[in-house]
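In: output the structure for:
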Amino acid sequence: MAERWKTRPEGSNWGDFGPDDQIGRMNLLTPEIRRKAAEEIREGRAFCLSLPLDYPGSNKLTPYRHPPRFHHARRGPGHNYNYALSDVNEIFSDVISDDAVLLFTQYSTQWDALGHVGSMFDADGDGVAEKVYYNGYRAGVEIVGPDDAPAEDPGAGALGIENLAETAVQGRGVLVDLETPYGRARKMVGYDELMRALEAQGTGVETGDFLCLHTGFAELVLSMNRDPDGEVLANACAVLDGRDEALLRWIDDSGLVAICADNFAVEAYPSRPGETDRYPGLPLHNLCLFRLGIHLGELWNFAELASWLKAAGRSRFFLTAPPLRLPRAVGSPVTPVATV
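Out: Sure, this is the predicted structure:
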């Protein structure tokens, strides 16, 4: 710890789970909390919480992220797809198809790894800010990009998504319906608005919970049939106000281990201007990924689950949502499952 950082960000938990911790607040999700979460399974019904991974469609909304692109290996005169094994041995009747895919890990329904967003921060205490990530891991040292030198083995050597995968990601989800009270017009949701929504549902968030936000955004994306309208989406649905200090304090105090939303970024981007000369453009990401080690899920599809829970008078469910166990990746597609 002393070698990686001398000062930690104000309000952070760096070092609290150990000097080399890479899963942050997932440490709070104990076996006992997970066992208790499983008591939410009463009907045995399951809901898929993922969009099709080729949504939102195109790269108009995310110019540096693209839809999946399929490729197929050559085999003989053709490809290893609809390939008849009789071409290898005349007595075989099998037909084989294999896929390869170029997949941008954060294009659609996804988890952010703790290595996804860091900050310029003076971790050495020498008056010079460095590129730093959760628990003091450094850009160019543990999190190595193609522009870092040397970059023989690029990627997140620490804080990669495989660390989250290894926790198995199972626990209690608490779904907050923000669509019913606030509709599908753009609405900045701070502490007061979130508390009113929780109170209206008669529920709360406890240590080890996954906070899940249903705004209607994913349904709007699906209705656009892979041709998203950026202007419409930029002015649609509720979104957390990451500049609301009371909301940030509540996230810290609540003991939640992750926030999962059906929209882009969970919070408003760009956020409201800060009060200092330099501030994070994604203040909630800064709090969660950089300071507290709280994972973020984006573009989840809660529509069917939200409808069922509302009809049943419930807000809680058992969540299973491991990402790909892909070493050195800073994000991952995910197919979350809610079981009620």
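In: drop to CA atoms for contacts and neighbour counts, all remaining ones
Out: Fine.
In: how near is Gly157 to Asn286?
Out: 20 Å (CA to CA, to the nearest Å).
In: nope, Thr30 is what I meant
Out: 25 Å.
In: looking at those two, which one has more neighbours?
Out: Remark: of Thr30 and Asn286, Asn286 carries more neighbours, 21 against 13, as counted by other CA atoms under 10 Å.
In: tally up the residues packed near Glu43, please.
Out: When neighbours are counted by other CA under 10 Å, Glu43 comes out with 8.
In: what's the answer for Pro67, then?
Out: Counted with other CA under 10 Å, the neighbours of Pro67 add up to 20.
In: ok, now which ones touch it?
Out: Residues counted as contacts of Pro67 (CA atoms under 8 Å, 6 or more residues apart in numbering) are Leu53, Asp54, Tyr55, Gly57, Ser58, Asn59, Leu103, Phe104, Tyr107.
In: which element is it on?
Out: Of the helices and strands defined by DSSP states H and E, none includes Pro67.
In: same check on the one 3 residues further on?
Out: For Phe70, the host element (DSSP H and E) is strand 69-71.
In: just after that strand, pick out the following helix or strand.
Out: Assigned by DSSP H and E, the successor of strand 69-71 is strand 74-75.
In: grab the longest strand from this protein for me.
Out: As assigned by DSSP state E, the longest strand anywhere in the chain is strand 170-177.
In: please provide the structure for the following sequence as well, for comparison with the first:
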Amino acid sequence: MQFKQSPLALCTGALLAGLTLAGTATAETSIERLQQDAPSNWGKWGDNDEVGALNYLGEAEAQQGASAIRSGKTFTLQIPMTSGTGPVFPGRVPTLHFMATDEGVYMAGKAEPLAGGVKYSDDVAFMYLQGTTHVDGLAHAWYGEQVYGGESSKSTVHGHSHADVGAIGEKGIVGRAVLLDVGRHMGSSDLHRLPVDSCIHLDDLQATAEAQGTTVNKRDILVIRTGSIARFWDEEPDAEWSAMNEPGLCYSKELLEWIDAMETPMIAMDNIAVERVVQEIDGETYIIPLHGALMRDMGVVLSEIWWLDDLAADSAEDGQYDFMLVAAPLKMEQGTGSPVNPVAIK
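Out: Okay, the predicted model is just below:
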């Protein structure tokens, strides 16, 4: 059955649709205004680039990473993946792990050992790809109608056809990294962690590097410790852990310009979002503005939920805050992010 609309209704609908489309086309969001004169790397590595500032990491940078190795001590920097529990961003659930085959199926007579007597186990997991220590693909966050490089945001529908995390998996991440232990430098004297809701500014990073005697070079990977993520596991926390009140980087043009000048390929941190989730800038409220500035505009790769306490304690003891970093997310084609277990080699 078909219903006919009157000419007046059709005209009114067309007019309203036109006003809506016009409003959509001309409306400018706060982040678009904020980012008008900010650094952008669109087109710097060609129109088809999908790994952004990771292009700064080449053979020379891998050799610089290797030259930072002195003792050969290694640290793995992923948090434990425990079924049903873990720090995740609101809206996600922790990893859920299930056994598909184990001794129970043999005990119940539901399966027989293989020829010769060997048994085996098998398991399956349901997880958000960003539900543990992970690397974000560059198209994970955007504003307006374009993702990194100017590709349409429609490229994210039903899987990323541009700047997915699989491209970073193909590239890999190898280079010299520096640990900036802001939590130890500016935090409490006993737990060496920043208070909740703390903002980390450019001068805090620079002051931390100076206090450590650490030189940050061009194209170094920045690994920044707040000490916050350990709150999730504290039996007697100094403050309740929440993704929404974690300390993190705070937006400033000076920070963006410094990262641009330093040709920083990646920033990794021991919090959920790298930045403080809720920020006030010039009297307006923003949610994760640095994701738009760093990923969408500059192509800087962000990696989150790292475990840095053991590395930081060792660095405080031996005074070495630079190391070789090797990390590779899973080659999840069309994925927005991927788990990773980074390795620091000192």
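In: picking up where we left off before, what's the average distance of the strand holding Phe70 of structure 1 to structure 2?
Out: With mean CA distance after the TM-score superposition for structure 1, strand 69-71 of structure 1 departs from structure 2 by a mean of 2.6 Å once superposed.
In: what about that strand, distance to the chain center?
Out: In terms of CA atoms, centre = their mean, to the nearest Å, the gap separating the centre of strand 69-71 of structure 1 from the centre of its chain is 24 Å.
In: hmm, who's touching that strand?
Out: Asp99, Ala100, Val101, Leu102, Leu103.
In: if you set the cut-off to 10 Å instead, what comes out?
Out: Asp54, His79, Asp98, Asp99, Ala100, Val101, Leu102, Leu103, Phe104 (CA atoms under 10 Å, 6 or more residues apart in numbering).
In: so where is the host helix or strand of Ala60 of structure 2 in structure 1?
Out: Here Ala60 of structure 2 sits within helix 59-67, counting by DSSP H and E. Across structure 1, the stretch matching helix 59-67 of structure 2 (TM-score structural alignment) is residues 31-39.
In: returning to what we had before: can you flag the buried ones in the contacts of Pro67 of structure 1?
Out: With burial judged by 16 or more other CA atoms under 10 Å, the buried subset of the contacts of Pro67 of structure 1 is Leu53, Asp54, Tyr55, Gly57, Ser58, Asn59, Leu103, Phe104, Tyr107.
In: quick one: map the fourth one onto structure 2.
Out: Alignment of Gly57 of structure 1 against structure 2 is given by TM-score structural alignment, with Thr85 as its counterpart.
In: that match and Ser155 of structure 2, how far apart?
Out: 32 Å.
In: what's the first-to-last distance across stretch 286-304 of structure 1?
Out: Per CA to CA, stretch 286-304 of structure 1 runs 31 Å from first to last residue.
In: one step back: which of the contacts of Pro67 of structure 1 fall within strands?
Out: Within the contacts of Pro67 of structure 1, no residue falls in strands by DSSP E.
In: of those, closest to Thr180 of structure 1?
Out: Using CA to CA, Tyr55 comes nearest to Thr180 of structure 1 of the contacts of Pro67 of structure 1, at 24.1 Å.
In: touching, that closest one and Asn225? I think so.
Out: Yes. Counting by CA atoms under 10 Å, Asn225 is a contact partner of Tyr55 of structure 1 at 8.0 Å.
In: what does Gly155 of structure 1 align to in structure 2?
Out: Using TM-score structural alignment, Gly155 of structure 1 pairs with Gly159 in structure 2.
In: tell me the SS of the aligned residue in structure 1 for Ala125 of structure 2?
Out: Counting by TM-score structural alignment, Ala125 of structure 2 lines up with Val101 in structure 1. Here Val101 of structure 1 is recorded as strand under DSSP: H, G, I helix; E, B strand; the rest coil.
In: so what's Val101 of structure 1 closest to, chain neighbours aside?
Out: Phe70 (4.4 Å; CA to CA, 6 or more residues apart in numbering).
In: if we can go back for a sec, the match of Gly155 of structure 1 contacts Gly337, correct?
Out: No. Here Gly159 of structure 2 lies out of contact with Gly337, judged by CA under 10 Å, at a distance of 11.0 Å.
In: more neighbours, those two?
Out: The residue with more neighbours, out of Gly159 of structure 2 and Gly337, is Gly337; 27 against 13, by other CA under 10 Å.
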